[in-house]
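Enquirer: Sequence first, then the predicted structure, then my questions.
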Amino acid sequence: MSLLPVADALKTIIDAISPTKNEVVPLSQANGRILAHDIAAVFDQPPFDGSAMDGYALNATDGQLGAKLEVVGISAAGEAFDGTLTTGQCTRIYTGAPMPKGANAVIMQEKITRDGDTITLEDDVAAGQNVRDKGNDFALGDVLVGMDTKLSPFHLALAAAANHPTLQVRKAPKMTLVATGDELVPPGATLQKDQIIASNGFGLTPLFTHFGADVKDGGIIKDDRETLKNELKRLLDEKPDILVTTGGASVGDRDYVKEVLEELGVDLSFWKIAVRPGKPLMFGTKGKTTIFGLPGNPVSALVTGTVFVVPAIKAKLGQSPQHMVVQLPLTTDMSSNGPRQHYRRAKLVTKPDATLGVDPNMQSDSAHLTSLSQSDSFVVQPPLCKGKAEGELVDVLIMPWAVS
């Protein structure tokens, strides 16, 4: 059976995804959530012409160097001057305070001398000087933050200033993550003969959580066919948005995941991808649940989780499923590639000329976690790509923690 190209596999996945529903949350719980509707301005900000400086408000027709003006009041934030300025008058004004009627400029307090209720200007003043116009920040009806934006602290500050105490966001996709394998034991266990520590979930869970999934640990299932079938049935009956298994996806005598999923009514769209590492990857659906069967080798699991599962999470949340891929020059030579698209472990580096490059790791063992832990990106090497020389541009998939 021929291997499915990566691009075709991703299209199949995205075509099968429908976005989650929405929910309303308070601003205090909205950081990192995906906005489900535009945030619009319901008033002008500032709602009046205001001062951008501590100083004196005046009409610019009186604003000549050496002019003397009478101070007739004070305009402070929350306590505006009530009257109207006439020729030769000014008011003391503070940052953020409303401009008095009749005034159209502010001179900084450092550029006057004051004697009692009279000030002398030490500079010329132009109309609009040091004035924040009404609606300068945003105006009624402006779209402040667009839907499908991942909300940051800066977005939330703007939403608060626009008087939006709650926001409508996408519900986090409910995801269940389960490992399979007789040899697996949790971290902290005393290793017996032929056992290894189950590490996949400790990388996949924060990876999927970072992109907005609500991940439940489904534990470790032994390589017993009936046990596996019963446990996977139980997990599917809970109807998560996404179910991810790791291990048991290949063709070994005890790799039961594929046939068990099919027996449980999962419609498998593909199995085996032209990707390296991670060829034995499954994708299917049952009702509202999207199912991924990832390889058990830890690097393969984390690479395929990044390349295939993360776009599904983003699509569930209404976001573009595209990865952050840029072109960067190699800082060393890179060997050729075989018939599968290779996500080669790599690290971003700052070159001596202060520009960014990428250093590919030549380690290709799908269980070699040390090399993965030293990586913050993947060089995306197409099938049958010839070797690349230092300085040549390559596609680089950048992980989010590399730029945070």
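Expert: In hand now; what should we look at?
Enquirer: only C-alpha atoms for contact and neighbour calcs from this point on.
Expert: Fine.
Enquirer: For the longest helix belonging to the chain, report the contacting residues that lie outside it.
Expert: Longest helix in the chain, counting residues (DSSP state H): helix 225-237. Helix 225-237 is contacted by residues 176, 218, 221-222, 243, 256-257, 260-261, 264, 289 when judged by CA atoms under 8 Å, 6 or more residues apart in numbering.
Enquirer: putting a second one here so we can go through both:
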Amino acid sequence: MAALLPLAEAQAQLLALAPALPTETLPLVEAAGRWTAEQVLARRTQPAADLSAMDGYAIRFAEMPGPWRVVGESAAGSTLGFTLAAGEAARIFTGAPVPAGADAILLQEEAQRGGDRLVLAGEGPPHAGAHIRRTGSDFASGDALIEPGARLTPARIALAATGGHGALAVRRRPRIALISTGDELVPAGEPVDGVCLPSSNAPMLATLLAAETPAIVEDRGIVPDDLAATIAAADAARGADIIVTTGGASVGDRDFVRPALEAAGATIDFWRVALKPGKPIMAAKLGSTIVLGLPGNPVSAFVTARLFLLPLVRHLGGAADPFDSPETAQLSTPLPATGKRMEFLRGQRSGGMVQALGSQDSAALAMLAAANVLIIRPPFAPAAAAGDVVELFSIA
């Protein structure tokens, strides 16, 4: 039997199976959550003029403490028709253009006005230029606002809008078909007899994808442990960008995913990764569709979905960096040495401390639901003591 594939190598091979999806141009709100397909450049300068950052009066700093004669008013969006001469001031509001001749804003709570006469009634602005947003201080026309492959967060949507864009080029949403395999499975919510199990992987993966990606997900139901039925299910899902199967990818007599894919004409790229939990994971290409075979145990399916499925969806969606970045924390309890496989332990982090949960069984869903991190343990790592720093991924 071939040696187990290291995690990083398997991830790289998976992403190499297909390039990012084609682009489409969408209105800003519809583009939210996608990844940009091209660099977004500013079409305008922001601010387009010197603007007041506060409500108050536009003055000459050198003329403090006054008095000044108020000769006009500037509101947001207005076009000024005057210039301040020596000894003059203008009433001004937040976001309004600063009239020529002024170089500071006197806050209204530090001003005393009687008719057109204005005097200082507080400390006043600390220096020339105080409380003024200078032209182009945010960005200038032609500046790069968003790099290709960046996720369009609410803040980036606002930045693009302010930069003059009403629509952006993004990658098409990946289409994903979920197939659950196993004679023991029944749809969630239906009566369960004997040792049968409610199907939990498809709802779990669908909600994980919905929370983390803009993918279009279709649950294609449960397929029995039957070669012909598995071939037919794979063939029927060819229109998806990714087919995700759970269960049936191991080496048992009732594991039909691999032989079914081969019979359907798929090319197996890799099978079995040096990973715990999640060793029997498989990647294949069925025509232009990527097939990702995840383990059937729900914890294994969850861990491998975070390590393989989410990065793959982000990659197809055009993400510049599709992988999660690990964080660090100190162990509050010790951990044993590891073997030849990389391990991802379900744990709980509180503040800067983390501990592994009691049961690490790959079917223990209660522990998975209680976890908020996956603690990363490299292969052949020595025992770790309380206080040692470990890497982890946040999952909640």
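Expert: Received, thanks. Owing to the predicted nature of the structure, the values given are computational and were not obtained by experimental measurement.
Enquirer: Show me what counts as buried in the longest helix of structure 1.
Expert: Residues of helix 225-237 of structure 1 classed as buried under the neighbour-count rule (16 or more other CA atoms under 10 Å) are 225, 228-229, 231-233, 235-236.
Enquirer: cool, and stretch 372-391 of structure 2?
Expert: 372-379, 384, 389-391.
Enquirer: for stretch 76-88 of structure 1, same thing?
Expert: Buried-residue list, stretch 76-88 of structure 1, by 16+ other CA under 10 Å: 76, 80-81, 85.
Enquirer: same question, stretch 89-106 of structure 2
Expert: So for stretch 89-106 of structure 2, counting by 16+ other CA under 10 Å, buried means 89-99, 101-106.
Enquirer: what do you get for stretch 353-361 of structure 2?
Expert: For stretch 353-361 of structure 2, the buried set under the neighbour-count rule, 16+ other CA under 10 Å, comprises 353-356, 360.
Enquirer: Return the distance of Phe270 of structure 2 relative to Gly252 of structure 2.
Expert: Using CA to CA, to the nearest Å, Phe270 of structure 2 is found at 18 Å from Gly252 of structure 2.
Enquirer: Give me the more crowded residue out of those two.
Expert: Between Phe270 of structure 2 and Gly252, counting by other CA atoms under 10 Å, Phe270 is the more crowded of the two (16 against 8).
Enquirer: For the more buried one, give its distance to Leu4 of structure 2.
Expert: Taking CA to CA, one finds Phe270 of structure 2 at 9 Å from Leu4 of structure 2.
Enquirer: on that earlier part again, narrow the buried residues of stretch 353-361 of structure 2 to those in strands?
Expert: Among these, DSSP state E puts 353-356 in strands.
Enquirer: show me where the stretch 51-200 of structure 1 has strands.
Expert: If DSSP state E, counting those that start in this stretch is used as the criterion, the strands of the stretch 51-200 of structure 1 fall at 55-58, 68-75, 89-93, 105-108, 112-115, 118-121, 131-132, 143-145, 166-170, 174-180, 184-185, 196-197.
Enquirer: ok so, going back, farthest-apart pair in the buried residues of stretch 372-391 of structure 2, please.
Expert: Asn372 and Pro379 (22.3 Å; CA to CA).
Enquirer: Return the list of helices and strands in contact with the strand ranked longest in structure 1.
Expert: If you go by DSSP E, structure 1 has its longest strand at strand 341-350. Under the contact definition 3 or more CA pairs under 8 Å, 6 or more residues apart in numbering; DSSP states H and E, strand 341-350 of structure 1 sits against strand 275-276, strand 356-360, strand 377-381.
Enquirer: To Leu58 of structure 1, which of the ones you listed lies closest?
Expert: When these are compared (using CA to CA), the closest one is strand 356-360, at 51.7 Å.
Enquirer: residues in structure 2 matched by whichever helix or strand comes after that closest one, start to end?
Expert: Beyond strand 356-360 of structure 1 on the C-terminal side, the first helix or strand identified by DSSP states H and E is helix 369-373. Aligned by TM-score structural alignment, helix 369-373 of structure 1 corresponds to residues 365-369 of structure 2.
Enquirer: Isn't Ser180 of structure 2 up against Thr245?
Expert: Yes. Contact criterion CA atoms under 8 Å: Ser180 of structure 2 and Thr245 qualify, at 5.7 Å.
Enquirer: between these two, who's got more neighbours?
Expert: Neighbour count, other CA under 10 Å: between Ser180 of structure 2 and Thr245, Thr245 has more, with 29 against 25.
Enquirer: hang on, the earlier thing: tell me which residues of the longest strand of structure 1 are tucked away?
Expert: 341-348.
Enquirer: Would you point out which residue is most central in structure 1?
Expert: Lys150 (5.5 Å; CA atoms, centre = their mean).
Enquirer: Tell me, how many residues neighbour the closest residue to that residue other than its chain neighbours?
Expert: Spatial nearest neighbour of Lys150 of structure 1, excluding adjacent residues (CA to CA, 6 or more residues apart in numbering): Ile34 at 4.6 Å. By other CA under 10 Å, 26 other residues sit near Ile34 of structure 1.
Enquirer: Next one: Ile34 of structure 1 from Asn136 of structure 1, what distance?
Expert: For Ile34 of structure 1, the distance to Asn136 of structure 1 - CA to CA - is 27 Å.
Enquirer: what angle separates the longest helix of structure 1 from strand 174-180?
Expert: Angle of helix 225-237 of structure 1 versus strand 174-180, following axes from the mean of the first three to the mean of the last three CA atoms, to 10 degrees, is 170 degrees.
Enquirer: Now do helix 225-237 of structure 1: distance to the chain's middle.
Expert: Between the centre of helix 225-237 of structure 1 and the centre of its chain there are 34 Å (CA atoms, centre = their mean, to the nearest Å).
Enquirer: now for the helix or strand following it, which elements pack on it?
Expert: On the C-terminal side of helix 225-237 of structure 1, the closest following helix or strand by DSSP H and E is strand 242-246. Applying 3+ CA pairs under 8 Å, 6+ apart, one finds that strand 242-246 of structure 1 contacts strand 174-180, strand 289-294.
Enquirer: please redo it, this time with the cut-off set to 10 Å
Expert: With contacts defined as 3 or more CA pairs under 10 Å, 6 or more residues apart in numbering; DSSP states H and E, strand 242-246 of structure 1 has these neighbours: strand 174-180, helix 200-210, strand 214-221, helix 225-237, strand 282-286, strand 289-294, helix 298-304, helix 310-316.
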